[in-house]
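# how would this look folded up:
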Amino acid sequence: MSTLAPPRPAATRATATAGLRGPARAVVRQHRRTFQLLILVVVLAVVGLVAVALWVGHDAGLFASTGCQVGDDSPSHACAQSVRDYMDSQLRLRAGRSWAELLLVLLPAAYGVFMAGPAIGRELESGTHRLAWTQSVSPARWLTAKLAVPTVAAVAATLVLKAVTVWAAGRSEQYEEGWYFDGLHSTSGVLPLAYALFALAVGTLAGLLLRSTLRSMAVAAVIQGIAVYGFSRVRIHLWPAVTATYGSSRIDDFHPDRWVVDSGYLTGTGERLPFGTCAGAGDSGDTCLDALGVTGRYVDYHPESHRWPLQLVESGILLAAAALAVFVAYRLLRRLHA
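Predicted coordinates:
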C-alpha cells in the first residue's frame, strides 16, 4: 500500500507564494552579487552621512551653548576659535552631502551599464538566454523580469539615499547653495528617480540592439553622460523665465535666490543690449551707455517657485524617453523572436 506524503502546512504554502518565483527569482539569484554590492554602497553612504550629520549637530549644540555668533571671528575676539571650529564642522556636513549627491548622479549610470552588460548584453552574446526561453518562459516574460527586478532595487536605493540626503540638509546651518546649482538641482525632487528609470531603459535597449557586453555598456554610459550634460546646459530654458526691469543702469535689490537666465541694458526704445556693452570703456562706461540711449536694466530669471515646474518638465522628458526605449525594446524582441 502506497503512502501519501502529508500536505504542506498552509503557512508554508503562503510563504512560497509570497516569495519571488519564476524568472524574477532567477534574476535575483543570477545577479545577487550585484544587488548585494548596491545594498552595501547605499548602506555605507547612509551610515556615513547620518554619522556626519549627528556629529555636526552635536558641534552646533556646543557652539550655541557658548553664546558666540558666526560674525565673531576676528583674531582678537574671544569666540574666534569657537567660530572657526563651528564653521569647519558645518563644512564637513556640506562635504558629506556633496558626496551623497554625487552618488545620486553616478548610480543611474551604473544601473544603465548593468542592464546593458551583465543583465542583457552578456546573455544575448553568450546565448544563455535560450535556456530560459526553452523552460516555458517567453521572451517577453524574460525581459519583463530582467527589467522589473533591477527597477525595484534601483528605486528603493534612490529613495533611501534621497531621503537621508534631505534629512541631512535640514540639519545644515551654513554653506547652503542656491536651489538652482546643477549638483543640487539634479539630485533634488523627482529627478534622481527619473534619471534612474531612464538609465535602466536605455541600458536595456542598448543590450538588445548590440548584443555585446562591452559595446552595450559603453553605449549606455555615453548616453547617460550625454543626458546629464545636455540637461545641465538646457534646463534653464525648460520653463518660461520672469523678467524684471529697472529704471537705472545699476541693480541694488536683486535677490540672490533667483536663477538668472539673461541680463542686460534697456534703451529708450525698448531695445535690449547685452550686459557686456561698454565693458571695455573703462571709467567712461557711463558715458558710453548714455550715448547708446540706455535708460535701465532688465533681468530674465527663475524665482524659486519655478523649481518644481523645471523639475517636472525635465523628469517628464526623461520618463517619456524611458517609456519609448522600453516600447522599442519589446517590439525589437518580438520582431526578432516571435
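# okay, CA-based contacts and neighbour counts for the rest of this
Noted.
# could you pull out the helices for the stretch 201-338 of the chain?
Assigned by DSSP state H, counting those that start in this stretch, the stretch 201-338 of the chain shows helices spanning 213-234, 285-291, 307-336.
# what's the closest of those to Cys68?
helix 307-336 (35.0 Å; CA to CA).
# Okay, angle between that closest one and helix 213-234 too, please.
Helix 307-336 runs at 150 degrees relative to helix 213-234, counting by axes from the mean of the first three to the mean of the last three CA atoms, to 10 degrees.
# Following up with a second sequence; could you model it the same way so I can compare the two?
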Amino acid sequence: MSTTAPVRLPRTVLRLHRTALIVWGAFVAGLTGWLVWLNEVTVDAVRAAQARCSSTSWGCIDVIEFLDYSEPTGYVGALTCYSFLAVAAFTGGSLIGRELESGTARLAWTQGVTPARWLAAKLAVPALVLTAGGTALVLVFRWGWAANRDLMGDNWAFADVFVARGPATVAYALCALAVGALTALLLRRALPALAVSVAAMWLLNAVLERHRARLWPAETRTSPKPFELPYDVWRLEWGRTGTGHRATYHPASHFWPLHLVETGIVLAVAALATAAAFAVLRRRTA
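Below is the predicted model:
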C-alpha cells in the first residue's frame, strides 16, 4: 500500500460499510419525515376531530389523540433513544468483529496501515456519522415533541423521551461504538461480540435509567393540607406524614441537569472503553 494509505483509510471505511451508512441515513430521514408528517398533516386531522368531538361527552378525542398522534410520536422517541443497540450490534459484529475474525484487519496491517491508525479510522468515521445523524434526530424530535404538547400523553421523564430530547442520544451511540470495538477486540468473533456488545449497552442503559432520579437532588414539598403538583413534574414519592402531606419530585427545570449528568457518565464510559480498546489492540499486535 502506498504512503497515501492513511489519507485513503477513512474513504475505505465508508466504502466497506456503505450499506450501513445508507441504512443509517434512511433511518434518520425516515424518522424525520415521520415527525414532519405527524406535525404538519396528522395533527390537522386530530384538531378537526377535536372540534367535532368537543360537544360530546364520551371522550372520543382521547382515543384519537393517543392512536393518531401521541402514540406514533412516542414510537419515534423510542427508536431514537434505543438506536444505540443497533450501533453496538453493528460495531461488535461487522465493523470490527468480522474483520478480526476473517483476517482482513491483519491484511491491512501488513499493507502500510498500523493497527492504531486502522482502529482510529474505524472509530472516527462512524463517530462523525453517528454524531451528525443523532444530532439531527434530537433536534427534530425536540421540535416534534414540543409542537403540540396538549395532544401528547407522555412526560419529559419517560425513559425514551428523556434520552431522545438531548445529547444523551449521541452519547449512547458513541458509547455503543466504543464498547462494540472493545468487545470485538477481546472476543475476536463477530457473533459473540455482537451479542455481548448489545447486552453490555442494554445493561448500562438499564442501570442509569434505574438510578436516573438520583443523578440530581430532588425537591421536597410538605404541607399540612393536601396539595397538587404541576402536571409536568416527575413524582418520586407521594404520601402522608405525621404532620401532613409530603411529596418528593423533580420539576421540569431539572431535565437538563439530570440529562447532562447522565450524558457525562455515558461519555466517560465511552472514553474508558476507547482507551481500553487501543490498549488491547497494542497488546495483541505487539
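# Post the TM-score for the overlay when you can.
The TM-score (TM-score structural alignment, normalised by the length of structure 2) is 0.89; 281 aligned residues with a CA RMSD of 2.4 Å.
# that older thread, and the helices of the stretch 201-338 of structure 1: which comes nearest Val28 of structure 1?
Across the helices of the stretch 201-338 of structure 1, closest to Val28 of structure 1 is helix 213-234 (CA to CA), at 19.3 Å.
# What is the closest one packed up against?
helix 80-114, helix 191-210 (3 or more CA pairs under 8 Å, 6 or more residues apart in numbering; DSSP states H and E).
# Any chance of JSON lines for the helices of the stretch 201-338 of structure 1, columns mean neighbour count and distance to Asp85 of structure 1?
Formatted as JSON lines, the helices of the stretch 201-338 of structure 1 follow (neighbours: other CA atoms under 10 Å; distance: least, CA to CA, whole Å):
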{"stretch": "helix 213-234", "mean neighbour count": "18", "distance to Asp85 of structure 1": "35"}
{"stretch": "helix 285-291", "mean neighbour count": "14", "distance to Asp85 of structure 1": "44"}
{"stretch": "helix 307-336", "mean neighbour count": "17", "distance to Asp85 of structure 1": "34"}
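# From what I see, Ala206 of structure 1 and Val222 are in contact.
No: counting by CA atoms under 8 Å, Ala206 of structure 1 does not reach Val222; the two are 11.0 Å apart.
# returning to what we had before: okay, the helices and strands packed on helix 213-234 of structure 1, which one's buried deepest?
helix 191-210 (a mean of 27; mean count of other CA atoms under 10 Å).
# related to what we said a few turns ago, closest to Trp259 of structure 1 out of the helices of the stretch 201-338 of structure 1?
helix 307-336 (9.9 Å).
# Can you state the mean residue-to-residue distance of that closest one versus structure 2?
After superposition onto structure 2, the mean distance of helix 307-336 of structure 1 to its aligned counterpart is 0.8 Å, using mean CA distance after the TM-score superposition for structure 1.
# just so I have it, where are all the strands in the stretch 101-250 of structure 2?
Ranges of strands within the stretch 101-250 of structure 2 are 219-223, 234-241, 244-250, based on DSSP state E, counting those that start in this stretch.
# thinking again about what came up before, using JSON lines, lay out the helices and strands packed on helix 213-234 of structure 1 together with distance to Arg335 of structure 1.
As requested, these are exported to JSON lines (distance: least, CA to CA, whole Å):
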{"stretch": "helix 80-114", "distance to Arg335 of structure 1": "23"}
{"stretch": "helix 191-210", "distance to Arg335 of structure 1": "12"}
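# which bit of structure 2 covers stretch 130-142 of structure 1?
Using TM-score structural alignment, stretch 130-142 of structure 1 lines up with residues 106-118 of structure 2.
# Ends of the matching stretch, what's the gap?
Terminal residues of stretch 106-118 of structure 2 are spaced 10 Å apart (CA to CA, to the nearest Å).
# Which residues are in contact with the aligned residue in structure 2 for Asp252 of structure 1?
Counting by TM-score structural alignment, Asp252 of structure 1 lines up with Phe227 in structure 2. Contact analysis of Phe227 of structure 2 by CA atoms under 8 Å, 6 or more residues apart in numbering lists His245.
# hmm, back to that, between the strands of the stretch 101-250 of structure 2, which gets nearest to Cys53 of structure 2?
strand 234-241 (30.6 Å).
# who does the closest one touch, helix- and strand-wise?
Using 3+ CA pairs under 8 Å, 6+ apart, strand 234-241 of structure 2 is in contact with strand 244-250.
# can you list contacts of the strand it packs on?
Contacts with strand 244-250 of structure 2, where a contact means CA under 8 Å, 6+ apart, come from 213, 218-227, 233-240.
# Identify the residue range in structure 1 corresponding to that strand.
Under the criterion TM-score structural alignment, strand 244-250 of structure 2 matches residues 296-302.
# on average, how far is that stretch from the matching bit in structure 2?
Using mean CA distance after the TM-score superposition for structure 1, the mean distance for stretch 296-302 of structure 1 is 1.6 Å.
# centre of the chain versus the longest helix anywhere in structure 2, how much separation?
Ranked by residue count, the top helix of structure 2 under DSSP state H comes out as helix 115-147. Offset of helix 115-147 of structure 2 from its chain centre (CA atoms, centre = their mean, to the nearest Å): 10 Å.
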